[in-house]
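Student: here you go, sequence then predicted model.
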Amino acid sequence: MADFGVLTLPAFRGNGHGRHVVRALARHALSRGHEPQYRCQLDNHASVAPHRAGTTKPAIYRRWGTLPDLALDALTARLGRLRAPSSDCTICDLSDAIKLYVAAFQRMPPEALASLLADCGDDPQRREDFMAALFDPPRAAVGQVLDGALARGDLRDDVDRGLLLDLLASLVHDRALFGHAVTSDDEVEQAVHTLLRGVAVDYPKLVEISRKKDGDPQIHHRHA
């Protein structure tokens, strides 16, 4: 057993000094075959949190190695599994897919997402993990809906799929990262309709299909 504690003056807390020292001590103790035991002060909330969660800082670092790795796992768990809607209604499916996108990112604190993205700047592997875990899944769901719309002939042949996907996703990413506005269901539908007016082969036909799927012609009365 290797028992240790790190004291950081209140004025210098929150800068990562204690984290680096604890990681170094824990690694050294483990390399010597010891079980790290970390002591903390009850007035240091960052140190008390692992104890209240039924674990310890050394145990956390053994499992994840770094705080960004822990944050990535936590945000991935919050994201959950996303399935692309498939009703053969382009308006309905695109709207539902973007709403899933919005809901997924609303479960991620903007400051945590931005901080983790910044940590990826000088670590290509972490960036790859970030993209695979948080960036790609919701985009893939929206992409599947676009593929279905293209296959049905609902979208023009000259549509740039990647650009259209970026346009739809940018609404979610912008607000998720900066946290300056909440994206409502109504705004999602407006965004989808605005884009489809420009890229659909027969926009009025898509609106009619959407009305029939919803079973309520008043839902899209703005687009009648």
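Tutor: Okay, I see it.
Student: C-alpha only now, for contacts and for neighbours.
Tutor: Noted.
Student: so what's residue 87 closest to, chain neighbours aside?
Tutor: Setting aside the residues directly before and after it, residue 87 is nearest to residue 93 in space (C-alpha to C-alpha, 6 or more residues apart in numbering), at 6.5 Å.
Student: is it fair to say that neighbour lies in a helix?
Tutor: Yes - counting by DSSP: H, G, I helix; E, B strand; the rest coil, residue 93 falls inside a helix.
Student: need the contact list for it.
Tutor: Listed by C-alpha atoms under 8 Å, 6 or more residues apart in numbering, the contact set of residue 93 reads 84, 85, 86, 87, 145.
Student: show me where this protein has helices.
Tutor: Listed in chain order, the helices of the chain (DSSP state H) span 17-31, 45-52, 57-64, 67-79, 90-106, 110-119, 124-130, 136-151, 161-178, 185-199, 203-214.
Student: closest one to residue 37 among the ones you listed?
Tutor: helix 57-64 (7.2 Å; C-alpha to C-alpha).
Student: just the buried positions in that closest one, please.
Tutor: 57, 58, 59, 61 (16 or more other C-alpha atoms under 10 Å).
Student: which residues touch residue 110?
Tutor: Counting by C-alpha under 8 Å, 6+ apart, residue 110 makes contact with 176, 177, 178, 179.
Student: how many neighbours does residue 152 have?
Tutor: Other residues within reach of residue 152, judged by other C-alpha atoms under 10 Å, total 12.
Student: try this one side by side with the last:
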Amino acid sequence: MVGTRAQRVERGPGRPREERVTTAALNAVIELVAEGGVEAVTMDAVAARAEVSKPAIYRRWPSKQALIIAAAETRIGALSVPDLGDVRAELREVLTARLASYRRPGTGRLLAELIGAAAGDSGVRGEYAAYADRMMGETRSILERGIARGEVRSDVDIRSAATLVAAPLVYRLLAEPELPDAQFVDDLVDLLVRAVGRSA
């Protein structure tokens, strides 16, 4: 009876193991970037740190860049903000969620390394740009809803305004001595609404 049960466990659904491999690999990437930057991330190093096989990694991510971006998305991923009927409240939701991610240990180094890799290698710039585009998708939707509700000026360039929303938190995190906080988010929301609002 015991042997039968063991066989059932071995033949059971593979999802828990699959999830363990994925989680371990992505966590290993974040740890390696925090310790030595993107140059420290190799398939061998990730496999050793995560205690998984290289073939298991390659089955999930075809390249180092894809693996790093997947790891980044576990920290800074796409958001979904419901229609709150108020562009100010929705922008605060986005920025508060980003603030929580940015203040986690290692996220600043991860962001800096991503930006540096994108700037330094034209061959992978498109992959990082596509990732950034996904991260800003919800902000663009919020601004479009604001235009539809008459809260945001119809002449506002959505792409430029979305960049304006995203950039200040990153800049404060990476380039200024003071970490972003809730007060900074509140100040930023006020400035953004003044910049794009109908009353601006």
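Tutor: Ah, there it is. Keep in mind the model is a prediction, meaning the values are calculated, not measured.
Student: who's the closest spatial neighbour of the residue nearest the centre of structure 2, skipping the chain neighbours?
Tutor: Nearest to the mean C-alpha position of structure 2, counting by C-alpha atoms, centre = their mean, stands residue 76 at 2.0 Å. Here the nearest residue to residue 76 of structure 2 in space, its sequence neighbours aside, is residue 101; by C-alpha to C-alpha, 6+ apart that works out to 6.3 Å.
Student: and residue 131 of structure 2, how far is that from residue 112 of structure 2?
Tutor: According to C-alpha to C-alpha, to the nearest Å, residue 131 of structure 2 and residue 112 of structure 2 sit 15 Å apart.
Student: got a list of what the residue lying closest to residue 105 of structure 1 once chain neighbours are set aside touches?
Tutor: Nearest-residue entry for residue 105 of structure 1: residue 176, 6.1 Å, with adjacent residues in sequence omitted and distances by C-alpha to C-alpha, 6+ apart. The neighbourhood of residue 176 of structure 1, defined by C-alpha under 8 Å, 6+ apart, consists of 105, 106, 108, 110.
Student: highest neighbour count among those residues?
Tutor: Looking at the contacts of residue 176 of structure 1 with neighbours defined as other C-alpha under 10 Å, the largest count falls to residue 105 at 23 neighbours.
Student: how about the contacts made by it?
Tutor: 79, 172, 176.
Student: right, and out of those, which lies closest to residue 183 of structure 1?
Tutor: residue 172 (7.6 Å).
Student: what about the residue lying closest to residue 106 of structure 2 once chain neighbours are set aside, which SS state?
Tutor: Counting by C-alpha to C-alpha, 6+ apart, the nearest residue to residue 106 of structure 2 once its immediate chain neighbours are dropped is residue 34, at 5.4 Å. Classification of residue 34 of structure 2 by three-state DSSP places it in helix.
Student: so residue 34 of structure 2 touches residue 110, yeah?
Tutor: Yes - using C-alpha atoms under 8 Å, residue 34 of structure 2 makes contact with residue 110 at a distance of 6.6 Å.
Student: more neighbours: these two, which one.
Tutor: Between residue 34 of structure 2 and residue 110, counted using other C-alpha under 10 Å, the more crowded position is residue 110 (26 against 18).
Student: aligned partner of that one in structure 1?
Tutor: Counting by TM-score structural alignment, residue 110 of structure 2 corresponds to residue 112 in structure 1.
Student: state the distance from that match to residue 68 of structure 1.
Tutor: Distance from residue 112 of structure 1 to residue 68 of structure 1, counting by C-alpha to C-alpha: 9 Å.
Student: with residue 198 of structure 1 instead?
Tutor: Look at residue 198 of structure 1 and residue 68 of structure 1: by C-alpha to C-alpha, they are 41 Å apart.
Student: of these two, who's got more company?
Tutor: Legend: neighbour count by other C-alpha under 10 Å for residue 198 of structure 1 and residue 68, higher for residue 68 (19 against 13).
Student: contacts only, for that one.
Tutor: Contacts for residue 68 of structure 1 (C-alpha under 8 Å, 6+ apart) come out as 116, 119.
Student: which residue is the nearest non-sequential neighbour of residue 213 of structure 1?
Tutor: Residue nearest to residue 213 of structure 1 in three dimensions, not counting chain neighbours: residue 89, with 7.3 Å by C-alpha to C-alpha, 6+ apart.
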